[in-house]
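Asker: okay, sequence plus prediction incoming.
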Amino acid sequence: MTTTAEDVRRIALSLPETQEKLAWGMPTFRVRNKIFASLADDDASVGVKCPVEDRAELIAAEPEKFFVREGHDEHYAWLRVRLAALDDEAELRAILLDSWRQAAPRTLAEAHQDLRDATAGRPPKPSHR
């Protein structure tokens, strides 16, 4: 089953205090006005927050899944994910949840520690901030 832009939208908007806002001609998903995900123009990929120190390792391990858009993403703690390359919707949820946790204010993220990573049945590992 291929994940889609509609899956991104549904999962992102299910996270606490998330809203969708059009910016730069593409849908962005925000928690308390901080972007944690954005759909590409062609809906084939989603951008998510990712600590710069983790990016190269993710891209090297799964280049068919993860990439950085040159000229923009490389200057920010951002990573793009090819939706068609994801294993399933649970993997997409885990990625979006991790990105949400990085963007959400600490108090909000802590208040929602009950959110689960569907791939493991437990909260995701804390991200670097």
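Answerer: That came through, no problem.
Asker: contacts, neighbours, all on C-alpha from now
Answerer: Noted.
Asker: the strands in the chain, which residues?
Answerer: Ranges of strands in the chain, per DSSP state E, are 18-23, 26-31, 34-39, 45-49, 66-67, 78-82.
Asker: using TSV, lay out those strands together with distance to Glu91.
Answerer: Output for those, formatted as TSV (distance: least, CA to CA, whole Å):
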stretch	distance to Glu91
strand 18-23	19
strand 26-31	18
strand 34-39	15
strand 45-49	13
strand 66-67	13
strand 78-82	11
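Asker: how about the helices in this structure?
Answerer: Assigned by DSSP state H, the chain shows helices spanning 5-14, 52-61, 89-103, 106-111.
Asker: and those helices as TSV, adding mean neighbour count and distance to Tyr76?
Answerer: Shown next, in TSV, are the helices of the chain (neighbours: other CA atoms under 10 Å; distance: least, CA to CA, whole Å):
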stretch	mean neighbour count	distance to Tyr76
helix 5-14	17	21
helix 52-61	14	7
helix 89-103	21	13
helix 106-111	12	20
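Asker: another one to put next to it:
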Amino acid sequence: MTEILERVRAIALLLPEVEERPSHGQPTFFVAGKQFAQVRDDHHGDGRHVVCVRTSGDDEQAMLIETAPETYSRPAYLGPSGWVAVNLAGDPDWTLIEDRIARSWELAAPRRLLEAGGR
């Protein structure tokens, strides 16, 4: 999992004004104090290795999970807020993961960063 965390970290830290700090014992990434990605490795013994990211809301969350249940799931605690968990096990689609992390950053970033060109 260390290799996967390093890869997620590299993706997240390329985005403007990102900081990493633990939240609830998990490596978590923030922009302007707002959480946008969290890596979970067997969180509370669930046996899953995922990165949790924001979606635009419940409709997008439901559509992603319904369309690709092997890739997306509803994460504990963050799911009620519209987040999804992206599966990192096996041979994950890193292009998709990079896109989901960047999109999550866009949903959390302040307007001034988005107006400055964002990512």
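Answerer: Perfect, thanks for sending it. All values derive from a computational prediction rather than experimental measurement.
Asker: as a markdown table, the strands of the first structure with distance to Ala90 of the first structure and mean neighbour count would be great.
Answerer: A markdown table is the format used below for the strands of the first structure (distance: least, CA to CA, whole Å; neighbours: other CA atoms under 10 Å):
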| stretch | distance to Ala90 of the first structure | mean neighbour count |
| --- | --- | --- |
| strand 18-23 | 19 | 15 |
| strand 26-31 | 18 | 21 |
| strand 34-39 | 16 | 23 |
| strand 45-49 | 15 | 25 |
| strand 66-67 | 16 | 22 |
| strand 78-82 | 14 | 22 |
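Asker: that older thread, output the helices of the first structure as CSV; include the columns distance to Arg30 of the first structure.
Answerer: CSV is the format used below for these (distance: least, CA to CA, whole Å):
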stretch, distance to Arg30 of the first structure
helix 5-14, 9
helix 52-61, 20
helix 89-103, 8
helix 106-111, 13
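Asker: right, and the ones you listed - which one's nearest Ala40 of the first structure?
Answerer: Nearest to Ala40 of the first structure among the helices of the first structure is helix 5-14 (9.0 Å), distances taken as CA to CA.
Asker: what comes into contact with the closest one?
Answerer: Helix 5-14 of the first structure is contacted from outside by 18-20, 29, 37, 39, 43-46, 83, 89, 92-93, 96-97, using CA atoms under 8 Å, 6 or more residues apart in numbering.
Asker: quick revisit: out of the helices of the first structure, flag the one nearest Asp73 of the first structure.
Answerer: Closest among the helices of the first structure, once you apply CA to CA, is helix 52-61, at 10.0 Å.
Asker: in the second structure, which residues correspond to that closest one?
Answerer: Under TM-score structural alignment, the alignment places helix 52-61 of the first structure onto residues 58-67 of the second structure.
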